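**Q** Pasting the sequence and the predicted coordinates here, then a few questions.
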Amino acid sequence: MTHILYADRPFPDEYLDLVDGRAEVVGPDDGFDTAVGVIAGMFPWTGEAMDRFASLKVISRAGIGYDTVDVVAAAQRGIVVCNAPESPTVSTAEHTIALMLAVARELPRQTARAGHGLAGPVVPVETLELAGSTLGLVGLGRIACRVARTALALEMRVIAHDPFLDVCPVPGVELVPLAQVWASSDIVSLHAPATADTYRMVDAGSLEVMKPGVRLINCARGALIDHDALLKALESGHVAGVGLDVTDPEPLPEGHPLLLHERAIVTPHIASSTRAGRRRLFEHAIDNAIAVLEGRPATIVTSL
């Protein structure tokens, strides 16, 4: 039996081998009547969106986060929700490290100086060396664990807070209270999901207790940060630099001060978008959807 899967974003031809003989992928122009599964990107899957499908059985996220899916509405309609927690781990961890290095060494600012022919007075460059610095991780899931191992290899001290862990999964990483992450880190990297508890967890209050000159990295969810408070901390110099792959709203409006700030790097939610990473996103999402439809084990967020 060939399953009909609806993709809410363009499905690349190079991934058709992932469904060959197993499923047919349709999109917005093909109608919704026959689709029994959804391969979900960042489209908001509300109850109203689900109701456009007559026979929907599963929504399978191509990624870790499922905050774009109303899981309560899905359960009420008998729809299983899946995610793909393994698929973006390598690429997102690498992007996090890339932003850490770029922000620590002030690459946007120094690239701009070079582009202007080093005009103006000679100013000593005193950027942050990672070796010997403290990295604080908020959340210690798959991506954060990979970031931690890389940071340890770079001779950083790594501390982490995760309310769901009693034992640290990475030797050499110290589990600490969240307040200690804020107060002790030279670089803070966010790896928490977007929930009511984590909404704008980086606000004026938490920024105030961070070390002067702290760097902040976010490849998780934009809603974790109060961007107005962050901008004020950047402009005052209390925060020395930020690297953001996610924002709130997303994308930021053209001309937003964070997009123009010389000590901010903003990338357009591409942390998982390596060639290998994107293929894994689709592969795992498709495998999960078909597994649910065929009654086999899958990575299920909420079952019925």
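**A** Thanks, I have the structure now.

**Q** contacts and neighbour counts: CA atoms only from here.
**A** Fine.

**Q** And what about the residue nearest the centre of the chain, helix, strand or coil?
**A** Most central in the chain under C-alpha atoms, centre = their mean is residue 220, positioned 2.9 Å from the mean C-alpha point. Following DSSP: H, G, I helix; E, B strand; the rest coil, residue 220 is assigned to coil.

**Q** how close does residue 219 get to residue 303?
**A** For residue 219, the distance to residue 303 equals 28 Å [C-alpha to C-alpha, to the nearest Å].

**Q** circling back to that earlier point, please name the spatially closest residue to the residue nearest to the centre of the chain (chain neighbours excluded).
**A** In space, and not counting its chain neighbours, residue 220 is closest to residue 191: 5.2 Å by C-alpha to C-alpha, 6 or more residues apart in numbering.

**Q** That neighbour contacts residue 146, doesn't it?
**A** No. Using C-alpha atoms under 8 Å, residue 191 makes no contact with residue 146, being 11.4 Å away.

**Q** And those two? Which one has more around it.
**A** Neighbours per residue (other C-alpha atoms under 10 Å) separate residue 191 from residue 146, with residue 191 holding more: 25 against 19.

**Q** Now do the more buried one against residue 142, distance only.
**A** Distance from residue 191 to residue 142, by C-alpha to C-alpha: 9 Å.

**Q** Mind giving me the packing neighbours of the helix ranked longest in the chain?
**A** Ranked by residue count, the top helix of the chain under DSSP state H comes out as helix 275-293. Secondary-structure packing of helix 275-293 (3 or more C-alpha pairs under 8 Å, 6 or more residues apart in numbering; DSSP states H and E): strand 37-40, strand 58-61, strand 80-82.

**Q** Below is structure B, check it against A:
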Amino acid sequence: MYGFTTIDCTFQVDEVGLEEVPDVIHNYNICVVKSLRVDSNIIAKANQMKIIMQYGVGLEGVDVNAATEHKIKVARIPGSTTGNAVSCAEMAIYLTMGVLRKQKEMDTAIKHKDLGIPVGETIFGKSVLILGFGAIGVEVSKRLRPFGVKILATKRNWSSDSLPCNIDELVDKKGGPEDMYEFAGEADIVITCMTLTNETAGIVDHKFLSAMKKGSYLVNIARGRLLDYDAVFNHLKSGHLGGLGIDVAWTEPYDPEDPILKFSNVIITPHVAGVTEYSYRTMAKVVGDVALKLHSGEPITEIEFVN
């Protein structure tokens, strides 16, 4: 967590240890959250706070209702304008290639001095389902196109003005949430890009995984709790799920001894999809611009307020 406090026309910027936050948050006007859970107890002490801003797009760690009660604005930094969506999309490609080419088995082959194994798969010719066609989903599709794949996508509302005008060039078949099971049966690879809400938590469950082709692959670069843990474990164990690539987990930091990580067709990265020099640099500029505008009283348009 980082805190900002305005002093005349200059800014004091402090990096605050997580354990110190409850004791010092009353000193700050802007709170920039990375990984801390900002609950009602912390918010109640933030009596000078104007804005709580997530350094990224996920706000499930902030008690928005408590902030609203204390007249504190809560906002996310839009991924489409900061490089976060681009960075996450690249990680989706990385994880997809990793499970297709059997990254864990390649590591084992190196240790055993084996050559020519394992036999992996190409992404070429595959059908890919993108669950959630927002900013990240759009960027994933752009990067998948050159591989020669068929792209299916689901989105709650396809009339959004935020979608690119060339949407038909990015998606071969589009549908709503009601189509996800049908699309799952057509896809060789499913990439989840959804926002985590009460409605989407556990949406990739036994029913959905059973609808997927036997041997197909699942990649998650959104939020861990979109996937039902027991359903994923059982479909990996049975062999119905051909591989799993995740940058996010059900609890974080993730237990390195978790049974799911014991499968040879599972690869994991430590929630770093959006953590790149490019995205962090551009998000830092947004934070600075917001601080300046808050101080001057100008309208703040760089971030997406949720309350």
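**A** Structure received. Remember, predicted model here, so these are calculated numbers, not experimental data.

**Q** Got a TM-score for the pair?
**A** Scored against TM-score structural alignment, normalised by the length of structure 1, the superposed chains reach a TM-score of 0.86; 285 aligned residues with a C-alpha RMSD of 2.3 Å.

**Q** Which parts of structure 1 are strands?
**A** With DSSP state E as the criterion, structure 1 has strands at 3-7, 23-26, 37-40, 58-61, 80-82, 134-138, 157-161, 173-175, 187-190, 214-218, 239-244, 264-266, 300-302.

**Q** I'd like to know which of those is closest to residue 105 of structure 1.
**A** strand 239-244 (9.5 Å; C-alpha to C-alpha).

**Q** equivalent range in structure 2 for the closest one?
**A** Under TM-score structural alignment, the alignment places strand 239-244 of structure 1 onto residues 241-246 of structure 2.

**Q** Mean per-residue distance, the matching stretch versus structure 1.
**A** By mean C-alpha distance after the TM-score superposition for structure 1, the fitted stretch 241-246 of structure 2 averages 0.7 Å away from its aligned residues in structure 1.

**Q** now swap in stretch 277-290 of structure 2 and tell me
**A** Mean for stretch 277-290 of structure 2 is 2.6 Å (mean C-alpha distance after the TM-score superposition for structure 1).

**Q** Go through that stretch and flag the buried ones.
**A** 279, 280, 283, 286, 287, 289, 290 (16 or more other C-alpha atoms under 10 Å).

**Q** how many other residues sit next to the nearest residue in space to residue 177 of structure 1 that is not next to it in sequence?
**A** Once flanking residues are discounted, residue 177 of structure 1 sits nearest to residue 161: 5.8 Å by C-alpha to C-alpha, 6+ apart. When neighbours are counted by other C-alpha under 10 Å, residue 161 of structure 1 registers 23.

**Q** Likewise for residue 126 of structure 1?
**A** By other C-alpha under 10 Å, neighbour count at residue 126 of structure 1 equals 9.

**Q** what lines up against residue 200 of structure 1 once you look at structure 2?
**A** In structure 2, residue 200 of structure 1 lands on residue 202 (TM-score structural alignment).

**Q** Just the buried residues of stretch 194-213 of structure 1, please?
**A** 194, 199-204, 207-208, 210-213.

**Q** hang on, the earlier thing: which of the strands of structure 1 sits closest to residue 107 of structure 1?
**A** Between residue 107 of structure 1 and these, the shortest gap by C-alpha to C-alpha is with strand 264-266, which sits at 9.0 Å.

**Q** List the buried residues for the closest one?
**A** 264, 265, 266.

**Q** Rebuild the residues you listed as JSON lines, extending it with distance to residue 227 of structure 1.
**A** Converted to JSON lines, those look like this (distance: C-alpha to C-alpha, whole Å):
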{"residue": "264", "distance to residue 227 of structure 1": "12"}
{"residue": "265", "distance to residue 227 of structure 1": "13"}
{"residue": "266", "distance to residue 227 of structure 1": "12"}
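
**Q** so who does the closest residue to residue 195 of structure 2 other than its chain neighbours touch?
**A** Computed as C-alpha to C-alpha, 6+ apart, the closest residue to residue 195 of structure 2 that is not its neighbour in sequence is residue 222, at 6.8 Å. Contacts for residue 222 of structure 2 (C-alpha atoms under 8 Å, 6 or more residues apart in numbering) come out as 192, 193, 194, 195, 196, 247, 248.

**Q** Need the counterpart of residue 215 of structure 2 in structure 1.
**A** So, by TM-score structural alignment, residue 215 of structure 2 is matched to residue 213.

**Q** any idea how far its match lies from residue 235 of structure 1?
**A** Counting by C-alpha to C-alpha, the gap between residue 213 of structure 1 and residue 235 of structure 1 amounts to 12 Å.

**Q** closest to residue 75 of structure 1 among the buried residues of strand 264-266 of structure 1?
**A** Using C-alpha to C-alpha, the buried residues of strand 264-266 of structure 1 come closest to residue 75 of structure 1 at residue 266, 35.8 Å.

**Q** Map that closest one across to structure 2 for me.
**A** In structure 2, residue 266 of structure 1 lands on residue 268 (TM-score structural alignment).
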